[in-house]
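Undergrad: Build the 3D model from these lines:
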Amino acid sequence: MGTHIDRRPHGVVVLTVDHPPVNALPVRGWHELAEALNVTGAEPQTRAVVLQAAGRGFNAGVDIKELAADPGHTKLVEVNRGCYEAFKAVYECPVPVISAVHGFCLGGGIGLVGNSDIILASEDATFGLPEVDRGALGAATHLSRLVPQHTMRAMFYTGRSVTAQQLLHFGSVWQVVPRAELADAAVALAEEIAAKDPLVVRRAKESLNGIDPVDVNRSYRFEQGFTFELNLTGVSDRARAEFVHNGPEEA
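TA: This next block holds a predicted model:
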């Protein structure tokens, strides 16, 4: 359980997140993922990173049960910091990060893929932000990188998800493949990038981040402030308690 690092030939690194049953990450899980990205990205031999997950889905967001079990706000502060660090590590990784998404990609998963350079998805992949239903806000910054503005707002207010095919239509998903072919397709794309001059690719990543119209780190941190505000009102505690009581499998 955790984030597993697999250093492949030709400078490709595959990071696999594995937190059963649904990859809803606790505080420790977000920090482990951030550290894995920071460590492997800093290695001079790394030329491309594939981010994938084991199990039923790519990511189900934060571990709501961990938050609900905390009578104060310590875990909330810690998990918000963990998400911030993980999303930032994806975005600021010196080499391209390719997210290979299968099953559900919810909440914090949107933060990861939205900050990735390239997204591949299996045919069963879905993407959504159920934050409003959880009494929280955040990752609209990253959803805005996946869908047009008004689609993002409709998804955010309703909590509805979209399919990989819809994101392929919007151009934010590079390729949709059968689930059994996803891992190989992501590595093949990573190897194609890794075959380029590594210095050129690293400078390309830096330059593309430099021309982004939105500072994703600052924008997401702004969103998190409203999550803290909602928690102070008590509405978030009620939403989390209802979530835990109903016993859904996905966060």
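Undergrad: C-alpha only now, for contacts and for neighbours.
TA: Will do.
Undergrad: ok, residue 101 touching residue 56?
TA: No. Judged on CA atoms under 8 Å, residue 101 makes no contact with residue 56 at a distance of 10.7 Å.
Undergrad: Against residue 146, how distant is the residue minimising distance to the centre of the chain?
TA: Central residue of the chain (CA atoms, centre = their mean): residue 112, 2.0 Å from the mean position. From residue 112 across to residue 146, the span is 11 Å (CA to CA, to the nearest Å).
Undergrad: which secondary structure elements does the helix or strand hosting the residue nearest to the centre of the chain contact?
TA: Element membership for residue 112 (DSSP states H and E) is helix 108-114. Helix 108-114 sits against helix 74-92, helix 140-143, with contacts defined as 3 or more CA pairs under 8 Å, 6 or more residues apart in numbering; DSSP states H and E.
Undergrad: make it 10 Å
TA: Packing partners of helix 108-114 (3 or more CA pairs under 10 Å, 6 or more residues apart in numbering; DSSP states H and E): helix 74-92, strand 97-101, strand 104-106, strand 126-128, helix 140-143, helix 216-233.
Undergrad: Also this sequence, please, to line up against the first:
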Amino acid sequence: MEFLSWNIDEGVAIVTIQRPPANALSQGIIQEVDQMLDALENDSSVRVIVLHGEGRFFSAGADIKEFTEVTSGAEFSKLASSGQRVFERLETFPKPVIAAIHGAALGGGLELAMGCHLRYVAEDAKLGLPELTLGLIPGFAGTQRLPRYVGMAKAAEMLFTSEPINGIEAVEWGLANKAFPVDELLPKTVEVAKKIALKSPITLKAAIDMLQYSKHASYYDGVKAESESFGTVFESQDAQEGIQAFIEKRQPTFTGK
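TA: Okay, the predicted model is just below:
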């Protein structure tokens, strides 16, 4: 790949965006994110993905130069839909995906991060959706995901003012999980990822499915779906291993079966 690379360590694929100087979110990067998910979904050695940016930024936003090549509103809508599809795939991916955000995650960069299941940030990171300063609005589901994380009022403030928030504010507002000093960000994120990687792939997928189900189902439909998933998971070898390991006071060894 031209813009993404990764290495695998103890079940964690550490994926790096490499498009200096700002890791601007081009269509090429979005396509490679899709291809990366293809590869890692089928790799049984990978249980968790950590996504981060090389250099000074996670991703400072969309590649604005690409916008000048678009000739119609219909084409622009198609471009937005293609990005939405990939980011929705991230959010529903059967293995946890964690964004480690340093420098800046702006515009499409923040929309990419919001598609991940978890977000860890550097304390001085900048997160925002500045599209209104260009006479545009976010196009990769930013207007839909942001209020689900921070609430309607704060989402409106971030959109209308175009002013970013820092990493500490992102945690306080519910947009990020934890904030770390920048030099600790990636090691701490990978540490969390390795803990998650010890869990059963079956239960991780089931948990992701249930979290996604809650986006569109009623509470009672979700509760019913959870009970059905609970029974399905119980029949797995991993569930029996987990229960037996607890009784025997040892660490379980999950195989994904």
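Undergrad: Name the residue in residue 101 and residue 56 of structure 1 with the higher neighbour count.
TA: residue 101 (31 against 14; other CA atoms under 10 Å).
Undergrad: coming back round to it: hang on, the residue nearest to the centre of structure 1 packs against residue 59?
TA: Yes. The criterion here is CA atoms under 10 Å, and residue 112 of structure 1 meets it with residue 59 at 9.1 Å.
Undergrad: any common contacting residues for those two?
TA: Here residue 112 of structure 1 and residue 59 share the contacting residues 105-106, scored by CA atoms under 10 Å, 6 or more residues apart in numbering.
Undergrad: related to what we said a few turns ago, average offset of the next helix or strand after the helix holding residue 112 of structure 1 relative to structure 2?
TA: Next helix or strand after helix 108-114 of structure 1 toward the C-terminus (DSSP H and E): strand 118-122. Taken over the aligned residues, the distance from strand 118-122 of structure 1 to structure 2 averages 0.7 Å (mean CA distance after the TM-score superposition for structure 1).
Undergrad: if I pick residue 139 of structure 1, what's in contact with it?
TA: Contacts of residue 139 of structure 1 (CA under 10 Å, 6+ apart): 83-84, 87, 107-112, 114, 129, 131, 156, 216, 219-221, 223-224.
Undergrad: Tell me how far residue 133 of structure 1 lies from residue 84 of structure 1.
TA: For residue 133 of structure 1, the distance to residue 84 of structure 1 - CA to CA - is 21 Å.
Undergrad: and what of residue 189 of structure 1?
TA: With CA to CA as the criterion, residue 189 of structure 1 and residue 84 of structure 1 are 27 Å apart.
Undergrad: of these two, who's got more company?
TA: Neighbour count, other CA under 10 Å: between residue 189 of structure 1 and residue 84, residue 84 has more, with 23 against 16.
Undergrad: can I assume the more buried one is in contact with residue 224?
TA: Yes. In this structure residue 84 of structure 1 lies within contact range of residue 224 using CA under 10 Å: 9.0 Å.
Undergrad: anything in contact with each of the two?
TA: With CA under 10 Å, 6+ apart as the test, residue 84 of structure 1 and residue 224 both reach 139, 218.
Undergrad: that older thread, mark which of the contacts of residue 139 of structure 1 are buried, thanks.
TA: 83-84, 87, 107-112, 114, 129, 131, 156, 216, 220-221, 223-224 (16 or more other CA atoms under 10 Å).
Undergrad: I'd like the distance between residue 15 of structure 1 and residue 53 of structure 1.
TA: Counting by CA to CA - residue 15 of structure 1 and residue 53 of structure 1 are separated by 8 Å.
Undergrad: One more: residue 222 of structure 1?
TA: Taken as CA to CA, the span from residue 222 of structure 1 to residue 53 of structure 1 is 28 Å.
Undergrad: which one of the two has more residues nearby?
TA: residue 53 (24 against 13).
Undergrad: if I line the two up, what does that one land on in structure 2?
TA: Residue 53 of structure 1 maps onto residue 53 in structure 2, with residues paired by TM-score structural alignment.
Undergrad: residue contacts, that match?
TA: Residue 53 of structure 2 neighbours (CA under 10 Å, 6+ apart): 4, 15-20, 22-23, 59-60, 99-105, 109.
Undergrad: Repeat that for residue 33 of structure 1.
TA: Contacts of residue 33 of structure 1 by CA under 10 Å, 6+ apart are 2-5, 15-17, 25, 39, 51, 82-83, 85-87, 89-90.
Undergrad: Could I have the buried ones of those residues as ChimeraX selection syntax?
TA: Entered in ChimeraX, the line below selects the buried ones among the contacts of residue 33 of structure 1, by 16+ other CA under 10 Å:
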select :2,3,4,5,15,16,17,25,51,82,83,85,86,87,89,90
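Undergrad: just the strands in structure 2 please.
TA: 4-9, 12-17, 48-53, 97-101, 104-106, 118-122, 126-128, 165-166, 178-180 (DSSP state E).
Undergrad: would TSV of those strands with distance to residue 200 of structure 2 be doable?
TA: Listed next are the strands of structure 2 as TSV, based on distance: least, CA to CA, whole Å:
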stretch	distance to residue 200 of structure 2
strand 4-9	17
strand 12-17	14
strand 48-53	11
strand 97-101	15
strand 104-106	31
strand 118-122	18
strand 126-128	32
strand 165-166	34
strand 178-180	24
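Undergrad: For residue 247 of structure 2, which of these is the nearest?
TA: Closest to residue 247 of structure 2 of those is strand 48-53 (CA to CA; 27.0 Å).
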